[in-house]
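Trainee: predicted structure and sequence below. I'll ask about it afterward.
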Amino acid sequence: YYEVFPSNNLELGLWLESERMLHPVINQKGVDTQNEVVKEEKRLRVDNSPYGKFIENIKKNLFQNHPYKETVIGKMADLDAATLDEFIAFKKKFYSPNNAVLVIAGDFEKDNAKKLISDYFKDIPKGAEITRNFPKEDPITTEINAKAYDSNIQIPASMIAYRTPGLRNRDSQVLEMISTYLSDGPSSKLYKKMVDDEKQALQIGAIPVTLEDYGMYIIFALPVGETGLNTLNNSIEEEVEKLRTDLISENDYQKLQNKFENQFVNSNSSVEGIANSLAEYYMLYGDTSLINKEIEVYRSITREEIPEVAQKYLKPNQRLVLEYLPEQNTAN
């Protein structure tokens, strides 16, 4: 939750957030209303959106034990079955001061802000300690092959996905650089090869999904004309294999460094960006000083680390190959 206020309205913002934590109105009418909002969001973004279920299908194949195997937005049946008592219990468990971080960024007087925070939040009771101990996944040692069908598409897609480490692992930052190298923009290796030069793909991209316990590295491609999905997969593997065995050029390495430095500066160039970064660094990493030094992590990544990390996580026997196909209408 966030608000943007004129600096003379700091107290109003703190009052709003303390009220949300201490006195939220959770009743059957509100639950019914918000359930319908979430259902409509699911219809719009997932059920009726072209390629809207590809993440769902990747997750259920990459994860067998960890809750990441489930979707975030949930299932219609679960939304229908949710009770008022469950909503109240969820709020009580998670919406407590010891499970939250409050960030104020902007033009304010520090001592006054601290007093206001104390005035509005000191009487909110601490909640029970929350234990997060999720099941671990066994390593993937054999290629997984799967199919999924989508009634909203006409062009099939190939999805190749690898299970990767969580966000606190340095390798996750190296994988972000690999993703940028392979598919960020028209000059990236996969785009130039498969879209421009060989004209195999209408579109190609790579998505590093970095989460707390594990991550996912996903490469997707849509074929041109009669190009087969296996052809796309072979072309993708050729480029990934080069990453596993060869050093990228010094010029490409410097381009990556420039891109990540630019992203870091831009993300903290506004007051809202600074506030968001501080909250994320505290909540996920326990270290707000990363706002000044995270860029040093990327600067310290060497050319030699890139093939090491690619060899560690991006081998063919560690991947899921998902054929994402148009659902055929079987009605007579």
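Mentor: Noted; the coordinates are in hand. Numbers count the residues shown, from 1 in each chain.

Trainee: going forward, measure contacts and count neighbours with C-alpha atoms only.
Mentor: OK.

Trainee: neighbours around residue 5, how many?
Mentor: Residue 5 has 12 neighbouring residues, counting by other C-alpha atoms under 10 Å.

Trainee: try this one side by side with the last:
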Amino acid sequence: MKRACFLIFVLILSAAAFGQVNVAPLDIKERTLDNGMTVVSVRDTSNPVVTIQVWYRVGGKDDPQGKSGFAHMFEHMMFKSTKNMPSEKMDRLTEDVGGWNNASTRDDLTNYYEVVPSNYLETLLWAESERMVNLSVDAKNFKSERDVVKEEYRQGVLANPYGQLFQYLDSLTYKVHPYKRGVIGNLEELSAATLEDAFAFYRAYYRPDNASLIVVGDFDQAKLDGWVDKYFGRIKKPSEPIKRVEVVEPDKTEVTRYTKKRPNVPLPALGMTYLAPPSSSPDVPALEIAEAILSNGESSRLYQEIVFKKQLAQAVNLFTDIRTDKGLLAFFAVAAGGKKLEDIEAAILAEVKKLKETPPSQKELEKAKNSLITGILRSRENANGKAVAIGEAIIYKGKASAVNEDVAKLNAVTPDDVSRVLSKYFRENGRTVIYYVNGTPDDNDKSTAKKGGRQ
């Protein structure tokens, strides 16, 4: 690991001195089974391990109406029993041989992944195919996992002083798109979910034509192809069309303000959002660089101006939350003791305005690029990281080969591109502002909404 980090460091220093970084592309093999499932593989024999991942095109935005948090809850269900496996068998198949497994749910996807010694590849391919079609959705498993997710909500949202604010970033920014519900849901809507909902959800989305199988690591290609055909090729493609979200979030044309109160907020916080373009937009790389310039580390513009010089906040960040539909460009700041959220908001807007009006210097641009490209390279040092990058390319860019294009697209961004995308997406009359303070919540989720400029 130290040698790999050193080589990345040398590569970035060389790029800064002599030009742009050229990254060797991943040697991707891709095919589509007759049932519609895409299969992507990359051989990496640097270590005798292999990662097996299945990415489903279903996430929080696909939750049944009035039952938010369902996709996340169902992710938990997938670790329970199947027709031919007892509950928690995936743990035994991975951890007992020195590997590991996990899963995650986002707004647009749910993915499952295992890392095991390469001689266990066939076993895990069988196990993933087994839970794709033979999951036991019973009342006992359903209730236990719903309770687990409720507890996650209590700990991650209610107990966390700023957990509810991050929920509000979605629920108050989006007006019609189901992104407004978030991924984890809430206690009331989780309680409304039924066993029948689980059966319907499983049949609707856990199917081969809604999935991508990704295998990266030390394997024989011919054997892999044979095992994939044996275990996944036999799964039938359902005749019903896959349900897709067709709602389009309208562009924002005004400033909308909210004040939210919670009794466990130690210091006032600010959330301020704009709508981001879909992940397919060519503007995404420039927005990622803008985020790095404004918010990446203690040398960033926001930290230097608002935390270090003016001492208005103890933390301030910008997040580019890119999704398949319109995502979020979200500022988050926690006030320093005795400081006003109005002053923090004004200071953030002033920094954005500076970057809109005056493009970054070439040195500042290259620094941001180097930081982002270093992150990309480090994330792909092992088989699992390579597979995750491929999965994200499939979901967010529509093709596995896009994983080999992201560095070049970052390198192509110019100083004028940064100012252009800021002017395009950070519009004065296109933002949602949330003041999050200590206090007793009012009725109706304890908030009031106001339209217009600064208060």
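Mentor: In hand now; what should we look at? Note that the coordinates shown come from a computational prediction; the quantities given were computed from them, not determined experimentally.

Trainee: overlay the chains and give the TM-score.
Mentor: Overall, the chain-to-chain superposition scores 0.96 on the TM-score scale (TM-score structural alignment, normalised by the length of structure 1); 330 aligned residues with a C-alpha RMSD of 1.4 Å.

Trainee: can you tell me the centre-most residue of structure 1?
Mentor: Against the mean C-alpha coordinate of structure 1, by C-alpha atoms, centre = their mean, the closest residue is residue 209 at 4.3 Å.

Trainee: name the element it belongs to?
Mentor: strand 201-210 (DSSP states H and E).

Trainee: strands along structure 2, start to end?
Mentor: 29-32, 38-43, 49-56, 100-105, 110-117, 211-217, 256-262, 269-276, 313-321, 327-335, 432-438, 447-451 (DSSP state E).

Trainee: need the ones you listed in CSV with distance to residue 154 of structure 2, can you?
Mentor: As requested, the strands of structure 2 are exported to CSV (distance: least, C-alpha to C-alpha, whole Å):
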stretch, distance to residue 154 of structure 2
strand 29-32, 41
strand 38-43, 37
strand 49-56, 27
strand 100-105, 18
strand 110-117, 22
strand 211-217, 31
strand 256-262, 14
strand 269-276, 20
strand 313-321, 24
strand 327-335, 22
strand 432-438, 18
strand 447-451, 20
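
Trainee: so which of those is nearest residue 293 of structure 2?
Mentor: Closest of the strands of structure 2 to residue 293 of structure 2 is strand 313-321, at 9.9 Å (criterion: C-alpha to C-alpha).

Trainee: quick one: the closest one to strand 269-276, angle?
Mentor: 20 degrees (axes from the mean of the first three to the mean of the last three C-alpha atoms, to 10 degrees).

Trainee: so strand 313-321 of structure 2 aligns onto which residues of structure 1?
Mentor: Aligned using TM-score structural alignment, strand 313-321 of structure 2 spans residues 201-209 in structure 1.

Trainee: how close does the matching stretch sit to structure 2?
Mentor: Per the superposition on structure 2, stretch 201-209 of structure 1 and its aligned residues are separated by 1.1 Å on average (mean C-alpha distance after the TM-score superposition for structure 1).

Trainee: which residues of structure 1 does stretch 285-304 of structure 2 align to?
Mentor: Taking TM-score structural alignment, stretch 285-304 of structure 2 hits residues 173-192 over in structure 1.

Trainee: thinking again about what came up before, outside of the match of strand 313-321 of structure 2 itself, list whatever touches it.
Mentor: 175-176, 179-180, 182-184, 190-191, 194-195, 215-224, 227, 232 (C-alpha atoms under 8 Å, 6 or more residues apart in numbering).
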